[in-house]
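**Student:** sharing a model prediction with you, sequence too.
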Amino acid sequence: MKIVTFYVLDTNTTKNGLTTLEKLACKITIMKWREGKNILIACDNDDQASKIDLALWMYEVDAFIPHNLIEKKEMIICKTSIYICYTPHKIDESRNLLINMVTKNIKFSKFFDNIIEFVPHDKYLKDWARKRYQEYRNIGAKLLTVKINEKK
C-alpha cells in the first residue's frame, strides 16, 4: 500500500538561502538516509535542485551525505543513496522513498510506495498540496499528516 506523509508547515521563511520547506526536506532526507532508505528528491526546478544539492554538501561539517544531482534526463540507477532531480526520470526499483517538492505533477509518484509531501504556508502552494492530497486519496493511499511548528 502506498503511504504518503504530508508535512504541514506554519511558516514560509528563507534563511541562509533555503526556504523552510527546503530545510525540512534536507533534514528528512538525512534522517531517512540514516535509516537506510534510497531516496529520490524531486524538485520543482533546477534552482531548487541546486540549492538542495549544495545544502546536503554543507549540512554537517564532519559528515558525508552521499548524493547526486541528476541534471539530464537519464535512467537513475542505484549508484548512490540519494538522487536529486528536477525533470521526470525513469526510476529503478531501488528507490524506496520519494521526497516530492514538485508543485503540480505527481504522475511519477506511482513508482514509489513511500512518499513525503509538503504543505507550504503559502496559499497558492497549499491549494496545490490539497489537490495532490485528493489525488492520493483517490488512489487509496494511506495518508498521514505531520504538523511542523516553526513559529516561536
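**Tutor:** Sure thing, it's come through. Residues are numbered from 1 along each chain as shown.

**Student:** when you work out contacts or count neighbours from here on, use the C-alpha atoms and nothing else.
**Tutor:** OK.

**Student:** ranges for the helices of the protein?
**Tutor:** 20-34, 46-58, 123-138 (DSSP state H).

**Student:** in CSV, list those helices along with distance to residue 99 and mean neighbour count.
**Tutor:** Shown next, in CSV, are the helices of the chain (distance: least, CA to CA, whole Å; neighbours: other CA atoms under 10 Å):
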stretch, distance to residue 99, mean neighbour count
helix 20-34, 7, 17
helix 46-58, 12, 18
helix 123-138, 14, 15
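
**Student:** and those helices: which comes nearest residue 6?
**Tutor:** helix 123-138 (8.2 Å; CA to CA).

**Student:** I'd like to know which elements the closest one is packed against.
**Tutor:** strand 114-119, strand 142-148 (3 or more CA pairs under 8 Å, 6 or more residues apart in numbering; DSSP states H and E).

**Student:** okay, pairing it with this:
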Amino acid sequence: MTRIEFYVLPDSTTAGRTRAACQLAAKGWQHGLPVFIRCQDESQCAEMDDLLWGFRAERFIPHELFDEDPQAPVVIGLEQAPAIGQGLLINLAPTLSPHTDGFSRVIEIVNQQPELLTVCRENFRLYRQRGYDPKRVEL
C-alpha cells in the first residue's frame, strides 16, 4: 500500500514549501526513486522548474516538465498519471492525486498558512477514508 506522509513546516511562507519540495525531490532522486512533483497550476510548474535549475550549484537535479519528458528522473506536472510507476509523489496541489496508487510514497508539504492547514487536514481525513494510514512528520 502507498505510504502517505504529511511533512509539516514551522513557517508559513510559500518559498519554504517549494524549497522543501526541491530538497525532497533531490533526496528521492539520489535514492533512485522516480519523482513526480504535482503542482496546483502551470505557473507553479514553471516556478518549480526554475527552482530546480538552480537549487544545488554543486549537483544538478535532472528534471523536466511532464509535457517535455514524462520519463525524466524528476517530473513536474499537474494531473497526469506517472509514466514510471511506484515512485515518489510530492503533492503541492490542494487536492489528492487521482493516481495515488501509482506511487509507492506520497508526501504532502504543509506549512502554517491557515488556508493550507485547512486543506491539508481535509486531505488527511480523505486519505484515511480511502484506507490509507497517513503519518505526520514535523520538520
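**Tutor:** That came through, no problem. What you see is a predicted model; the values in this text were computed from it and never measured.

**Student:** care to give me the TM-score?
**Tutor:** The TM-score (TM-score structural alignment, normalised by the length of structure 2) is 0.89; 139 aligned residues with a CA RMSD of 1.9 Å.

**Student:** thinking again about what came up before, out of the helices of structure 1, which gets nearest to residue 81 of structure 1?
**Tutor:** Once the helices of structure 1 are compared by CA to CA, helix 20-34 is nearest, at 7.1 Å.

**Student:** contacts for that closest one?
**Tutor:** For helix 20-34 of structure 1, the external contacting residues (CA atoms under 8 Å, 6 or more residues apart in numbering) are 9, 11-14, 39, 52, 55-56, 65, 81-82, 99, 118, 120.

**Student:** what do you get if the cut-off is 6 Å, keeping everything else the same?
**Tutor:** 12, 13 (CA atoms under 6 Å, 6 or more residues apart in numbering).

**Student:** how close does the residue mapped onto residue 24 of structure 2 from structure 1 sit to residue 115 of structure 1?
**Tutor:** Under the alignment (TM-score structural alignment), residue 24 of structure 2 maps onto residue 28 of structure 1. Here residue 28 of structure 1 is placed at a distance of 12 Å from residue 115 of structure 1 (CA to CA, to the nearest Å).

**Student:** re the thing from before, redo the helices of structure 1 as CSV? Include distance to residue 92 of structure 1.
**Tutor:** Formatted as CSV, the helices of structure 1 follow (distance: least, CA to CA, whole Å):
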stretch, distance to residue 92 of structure 1
helix 20-34, 17
helix 46-58, 20
helix 123-138, 21
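
**Student:** tell me which of those sits nearest to residue 107 of structure 1.
**Tutor:** helix 123-138 (9.9 Å).

**Student:** now that closest one on structure 2. Mean distance?
**Tutor:** Here the mean offset of helix 123-138 of structure 1 against structure 2 after fitting is 0.9 Å, by mean CA distance after the TM-score superposition for structure 1.

**Student:** from the middle of its chain, how far away would that helix be?
**Tutor:** In terms of CA atoms, centre = their mean, to the nearest Å, the centre of helix 123-138 of structure 1 is found 15 Å from the chain centre.

**Student:** ok, the residue nearest to the spatial centre of structure 2 to residue 107 of structure 2 distance?
**Tutor:** Taking CA atoms, centre = their mean as the criterion, residue 90 is the residue nearest the geometric centre of structure 2, at 1.3 Å. Using CA to CA, residue 90 of structure 2 is found at 5 Å from residue 107 of structure 2.
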